[in-house]
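Enquirer: no sequence on hand, only this structure:
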């Protein structure tokens, strides 16, 4: 049976323990002791159902495939912009963000493991934008679970906020008067409190949880299968879960022509990939808010995978662009190709235009629907953005949220049922 080991020492866990704990008792992130190996190329049929038993070998194969079928019941269209550039659209799930893939896998796994456990589970998640809405939607109405989504009050778009604050039922939204890094720091501190964790059955739904992270390999495999030659992936990057999933797919045998991690002004990891050192920094607010991360959690997993930064730089390049570059990319792509990008995709596109990756096809991961950022996009293209019905409905529902300072004590008070 596959075990999961902590990035910070000898702690190991079963899949159930890794999913429900979220982080190891030492504060590390769980990684599989054996990277899932793929027999390339995948057969015809849904890639998610093919790879799921390898991602989670401790599950019965039929159970793994059923979870994959339920989680990935939406397409990943590949849009060609020119001879060598392609957009992989990952926003056709229920909340119109790539996080739907991992969140829906995780919700199914948590429900499976919670059955018969005798206690309620609290999914505590820090979000810089799309994770909160995806997790809230995936767990909404599931008995025995409570979702507490913690987000920076001024650091998410209105649509992202409403996807967390308008559901009610078992979903609670907590707005922090600070940055995403404040939110992440507080949430990690809650997991480091054994009494609090036990009292509420805390688990994480960020990409620090293996149940969120590993399923994100699915769309890399799906994209790579569509080409006769290895492709170069350009990944909008913040907390680095998306990039980490691609690197795990690579370690498992997926052919590729390299990766480029694209950043906004929060570019500490880009500096590292260009040969410098990494230093934790205060996050800076940008138009691509889901990438406003100064201390990315999954860098620790990537370090574990590669052992040295020199080895990492062989596979992964990095660069960053400004908000002005982002707006210019949205406008230029719309003018040339009549294609509308959200700000995060635009960061990746702008970085891709700067990098020379040889003759390989370039696949840019598009992580969110442009309608989630209407003001930014409409200002760039001077046209209204079409709104999906699910986003419109979120704007028509009443909001309920708690607003707190970046204070750990206040978050713990809310978890314990204190004043909202």
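Expert: In hand now; what should we look at? No experiment lies behind these values; they were computed from the predicted model shown. Numbers count the residues shown, from 1 in each chain.
Enquirer: for the rest of this, base every contact and every neighbour count on C-alpha atoms.
Expert: Will do.
Enquirer: does residue 49 touch residue 63 like I think?
Expert: No. At 10.1 Å, residue 49 and residue 63 do not qualify as touching, with contact defined as Cα atoms under 8 Å.
Enquirer: between those two, point out the one with more neighbours.
Expert: More neighbours surround residue 49 than the other of residue 49 and residue 63, with 21 against 15 (other Cα atoms under 10 Å).
Enquirer: just the element for that one, please.
Expert: Residue 49 is located in helix 47-55, with elements delineated by DSSP states H and E.
Enquirer: got a list of contacts for that helix?
Expert: 36-38, 42-43, 59-61, 64-66, 68-69, 72, 214-215, 218, 221-222 (Cα atoms under 8 Å, 6 or more residues apart in numbering).
Enquirer: quick one: buried ones out of these?
Expert: Buried by 16 or more other Cα atoms under 10 Å: 36-38, 42, 59, 61, 64-65, 68-69, 72, 214-215, 218, 221-222, out of these.
Enquirer: nearest to residue 374 among these?
Expert: Proximity of the buried ones among the contacts of helix 47-55 to residue 374 was ranked by Cα to Cα; the top entry is residue 72 with 26.2 Å.
Enquirer: spatially nearest residue to the closest one, not counting backbone neighbours?
Expert: With Cα to Cα, 6 or more residues apart in numbering as the measure, residue 101 is the residue that lies nearest to residue 72, at 6.3 Å, once sequence neighbours are left out.
Enquirer: and the one you found, how many residues sit next to it?
Expert: The tally of other residues near residue 101 (other Cα under 10 Å) stands at 31.
Enquirer: gap between it and residue 55?
Expert: Using Cα to Cα, to the nearest Å, one obtains 14 Å as the distance from residue 101 to residue 55.
Enquirer: quickly list what's touching both of the two.
Expert: In the contact map built from Cα under 8 Å, 6+ apart, the residues linked to both residue 101 and residue 55 are residue 215.
Enquirer: still on that earlier bit, got a list of what the residue nearest to residue 72 touches?
Expert: 71-72, 93, 212, 215-216.
Enquirer: would you mind measuring from it to residue 334?
Expert: 27 Å.
Enquirer: likewise for residue 63?
Expert: Distance from residue 63 to residue 334, by Cα to Cα: 43 Å.
Enquirer: would you list every one of the strands in the stretch 51-200 of the chain?
Expert: Read by DSSP state E, counting those that start in this stretch, the stretch 51-200 of the chain holds these strands, from start to end of the chain: 78-80, 85-89, 121-126, 145-152, 171-176.
Enquirer: so residue 5: helix, strand or coil?
Expert: Three-state secondary structure (criterion: DSSP: H, G, I helix; E, B strand; the rest coil) places residue 5 in strand.
Enquirer: pasting the second one now:
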């Protein structure tokens, strides 16, 4: 499979180059030249396949001969070794739980797949791979655990000071070994900008072999399609063949993967982009004007993104038919007050504890169902993180119902190894050069 840049459709690179370069020099993002349709026979019989089998079929169709079949199967078996159940709460209201991986967040799908892809492509004697990643919460933890101990790699994680939860910060900062954490005095957008600037800096690129583990990397996006197909497989087993997905949306990689799955033939009736106060995309869907803005801090911190990187990929998917984008995606935005209300209502209605991002997706799904009166269409909202990561947002009653996983209790015994930096690129660049 060949990939092009969203800023240069004539560019052609292989999968290995797209993974290691992460972002083209023209500052676009990589997209597959051809998006294969998986065929009705496969789609209509998804309920007969396991998650690893689905993942292999999707990846193989996208990547072609870039990775031999047996190697790809082994890689997927190692990376996707946890489950993602669709839990029914009521008729046509289901939650897709994506927090059963090692870092307790949906990012485990992308981070584990990508780390194994990079390790597979790294050849003995090659220059060390330096992975730069900006995180608003969960990406960093997933990437840290995905790459921890991977030979000939070093990961540098940038996160905004005071804007990630305590557990998220421990997941970022306590690893050591080949994982470094930088606490940036700024927002997630500042962290993301530093990473992007590093990729276009000639001196840094001459000295280091830089790549990214953010969702700007195509190897993060591909495995996120797996759980959409797998969710549909679970619905087919229950007799549902029509689905609407409500997706907590920050950098828009998650919903971007869903749209890629749709492009490959997954029959989704509608995608609902559920955001917090950072409403750049819902505003665009209403007004037709895409106007990035500075991000604002909210209780759903992983979605605190004012200029979503992956929106260019979504726009690219619909460049031939922009009107189809509005027909397929609905946008909803909610305040912190709305979020807290949704958390309480979810608990009161179903005895279900949801993280703030998940609660926003549920609220958007319910609003959409009431407005559209969609009838007998399965609604699925994505639960992107374990609620134990956000203890401060819950009432005492709800917090008491959270079962804290053992790995979190172990984290609390470890010390942070973070380095604090300002938001300026010169300081970041100097850190990289002095700590090579």
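Expert: Now that the structure is in, tell me what you want to look at. Computed from a predicted model, the values in this text were never measured in an experiment.
Enquirer: quick one: map the residue nearest to residue 72 of the first structure onto the second structure.
Expert: Aligned counterpart of residue 101 of the first structure in the second structure: residue 109 (TM-score structural alignment).
Enquirer: could you do residue 272 of the first structure as well?
Expert: When the second structure is aligned by TM-score structural alignment, residue 272 of the first structure is paired with residue 284.
Enquirer: with residue 88 of the first structure instead?
Expert: So, by TM-score structural alignment, residue 88 of the first structure is matched to residue 96.
Enquirer: cool, residue 365 of the first structure as well?
Expert: Using TM-score structural alignment, the equivalent of residue 365 of the first structure in the second structure is residue 382.
Enquirer: mind listing what the closest residue to residue 397 of the first structure other than its chain neighbours touches?
Expert: Taking Cα to Cα, 6+ apart as the measure, residue 397 of the first structure lies nearest to residue 166, with 5.8 Å between them; neighbours along the chain are not counted. Residue 166 of the first structure makes contacts with 394, 397-400, as judged by Cα under 8 Å, 6+ apart.
Enquirer: again with residue 146 of the second structure
Expert: For residue 146 of the second structure, the contacting residues are 108, 111-112, 115, by Cα under 8 Å, 6+ apart.
Enquirer: overlap between these and the first structure?
Expert: Shared with the first structure under both residues aligned by TM-score structural alignment, their matches' Cα atoms under 8 Å, the contacts from the contacts of residue 146 of the second structure are 108, 111-112, 115.
Enquirer: could you dump these into a markdown table with distance to residue 364 of the second structure and neighbour count added?
Expert: What follows is those, written out as a markdown table (distance: Cα to Cα, whole Å; neighbours: other Cα atoms under 10 Å):
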| residue | distance to residue 364 of the second structure | neighbour count |
| --- | --- | --- |
| 108 | 24 | 29 |
| 111 | 27 | 30 |
| 112 | 29 | 27 |
| 115 | 33 | 23 |
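Enquirer: residue 155 of the second structure: which of those is nearest?
Expert: residue 115 (10.6 Å).
Enquirer: the equivalent of residue 394 of the first structure over in the second structure: neighbour count?
Expert: For residue 394 of the first structure, the equivalent position in the second structure is taken to be residue 411, counting by TM-score structural alignment. Other residues within reach of residue 411 of the second structure by the criterion other Cα under 10 Å amount to 15.
Enquirer: which bit of the second structure covers stretch 188-198 of the first structure?
Expert: Taken onto the second structure by TM-score structural alignment, stretch 188-198 of the first structure occupies residues 196-206 there.
Enquirer: pull the residues that contact that stretch.
Expert: By Cα under 8 Å, 6+ apart, the surrounding residues in contact with stretch 196-206 of the second structure are 23, 25, 27, 210-211, 425, 429, 433.
Enquirer: list just the nearest of these to residue 252 of the second structure.
Expert: With Cα to Cα as the yardstick, the closest approach to residue 252 of the second structure among the contacts of stretch 196-206 of the second structure comes from residue 23, at 16.4 Å.
Enquirer: list the residues that contact the counterpart of residue 347 of the second structure in the first structure.
Expert: The pairwise alignment with the first structure assigns residue 347 of the second structure to residue 334, based on TM-score structural alignment. Under the criterion of Cα under 8 Å, 6+ apart, the contact partners of residue 334 of the first structure comprise 340-341, 381.
Enquirer: what's the answer for residue 329 of the second structure, then?
Expert: Taking Cα under 8 Å, 6+ apart, we find residue 329 of the second structure in contact with 270-273.
Enquirer: and in the first structure, which of the residues you listed remain?
Expert: Taking both residues aligned by TM-score structural alignment, their matches' Cα under 8 Å as the threshold, the shared contacts between this structure and the first structure, drawn from these, are 270-273.
Enquirer: derive a PyMOL selection command for the buried subset of these.
Expert: Selecting in PyMOL just the buried members of those, where the criterion is 16+ other Cα under 10 Å, is done with this command:
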select buried, resi 270+271+272+273
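Enquirer: can I get the kept ones among the contacts of residue 329 of the second structure in JSON lines with secondary structure and distance to residue 5 of the second structure?
Expert: Written out in JSON lines, the entries for those read as follows (DSSP: H, G, I helix; E, B strand; the rest coil; distance: Cα to Cα, whole Å):
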{"residue": "270", "secondary structure": "strand", "distance to residue 5 of the second structure": "27"}
{"residue": "271", "secondary structure": "strand", "distance to residue 5 of the second structure": "25"}
{"residue": "272", "secondary structure": "strand", "distance to residue 5 of the second structure": "26"}
{"residue": "273", "secondary structure": "strand", "distance to residue 5 of the second structure": "24"}
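Enquirer: columns distance to residue 305 of the second structure on top of the kept ones among the contacts of residue 329 of the second structure, output as a markdown table?
Expert: Output for these, formatted as a markdown table (distance: Cα to Cα, whole Å):
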| residue | distance to residue 305 of the second structure |
| --- | --- |
| 270 | 23 |
| 271 | 19 |
| 272 | 17 |
| 273 | 13 |
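Enquirer: of the kept ones among the contacts of residue 329 of the second structure, closest to residue 280 of the second structure?
Expert: Top of the list for closeness to residue 280 of the second structure, among these and by Cα to Cα, is residue 273 at 11.0 Å.
Enquirer: which among the contacts of stretch 196-206 of the second structure end up buried?
Expert: With burial judged by 16+ other Cα under 10 Å, the buried subset of the contacts of stretch 196-206 of the second structure is 23, 210-211, 425, 429.
Enquirer: just the ones of those in strands?
Expert: Secondary-structure check on these using DSSP state E: residues within strands are 210-211.
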